[in-house]
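K.L.:
predicted model and sequence follow; I will ask about them next.
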Amino acid sequence: MGGLADKRAAIAGAVAAGGLSEAEVESRVADLLAGCVEPETADLRRLLTEYRDLEALPADEADARLAEAGEVFAPEDDA
């Protein structure tokens, strides 16, 4: 799901703004997504909320959102 990857990249970008190394950023993002640590900023908290909301979407609803965004599905992808 492209939306999750995009949100994860945005979270990593927000974490990287703190001047951490690439390995530290990946570790921090993993901890944030797992809920092991709390986000430091309101922006990071918002990104995590959006990520978790996307994660929680049922498959049909996620497919409808992708279709609204212009994604094209092959006939074999139809239910």
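P.N.:
Okay, I see it.
K.L.:
from here on, just use CA atoms for contacts and neighbour counts.
P.N.:
Noted.
K.L.:
quick check: Val25 vs Leu32, distance?
P.N.:
As judged by CA to CA, to the nearest Å, Val25 and Leu32 stand 10 Å apart.
K.L.:
which parts of the helix or strand containing Asp43 are buried?
P.N.:
Per DSSP states H and E: Asp43 is located in helix 42-56. The neighbour-count check on helix 42-56 (16 or more other CA atoms under 10 Å) flags 44, 47-48, 50-51, 54 as buried.
K.L.:
which SSE is immediately downstream of that helix?
P.N.:
helix 59-68.
K.L.:
dropping in the other structure now:
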Amino acid sequence: MKARIIVTLKESILDPQGEAIVGALKSLAFESILSIRQGKVFDIVLDDQPSETAKRKLEQMCEELLVNTVIENYTIEIL
């Protein structure tokens, strides 16, 4: 089973890396950019069939290691 976990900062959290990327792109003449939020993507292959149990395993991975739930949100996609 393949899954993708997308991790992003919560909207209330400042994103200095995103702001730096905006500044760099504007210096390269990409003036129409209003904002960028940076995140992380984890592509995971499990030796499981897609199921609620497998999804709970992925959620547990997020909650225990992959995501700082104080400042980040995540979504899980089964591929």
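P.N.:
Received the coordinates, thanks. In this text, all values refer to a predicted model and were calculated from it rather than measured experimentally.
K.L.:
drop the TM-score for these two in here.
P.N.:
Once superposed, chain against chain, the TM-score is 0.30 (TM-score structural alignment, normalised by the length of structure 1); 35 aligned residues with a CA RMSD of 3.2 Å.
K.L.:
so how far is Ser27 of structure 1 from Ala34 of structure 1?
P.N.:
11 Å.
K.L.:
which of the two has more neighbours?
P.N.:
Ser27 (12 against 9; other CA atoms under 10 Å).
K.L.:
now whichever helix or strand that one is part of: buried residues?
P.N.:
In this structure, Ser27 of structure 1 sits in helix 22-34 according to DSSP H and E. For helix 22-34 of structure 1, a neighbour-count test (16+ other CA under 10 Å) marks 25-26, 28-29, 32-33 as buried.
K.L.:
Asp63 of structure 1: which of these is nearest?
P.N.:
Using CA to CA, Leu33 comes nearest to Asp63 of structure 1 of the buried residues of helix 22-34 of structure 1, at 22.9 Å.
K.L.:
could you find the closest non-adjacent residue to that closest one?
P.N.:
Distances taken as CA to CA, 6 or more residues apart in numbering put Leu48 closest to Leu33 of structure 1, at 7.2 Å, once the chain neighbours are dropped.
K.L.:
for structure 2, what spans make up the helices?
P.N.:
Taking DSSP state H as the criterion, structure 2 carries its helices at 16-27, 52-61.
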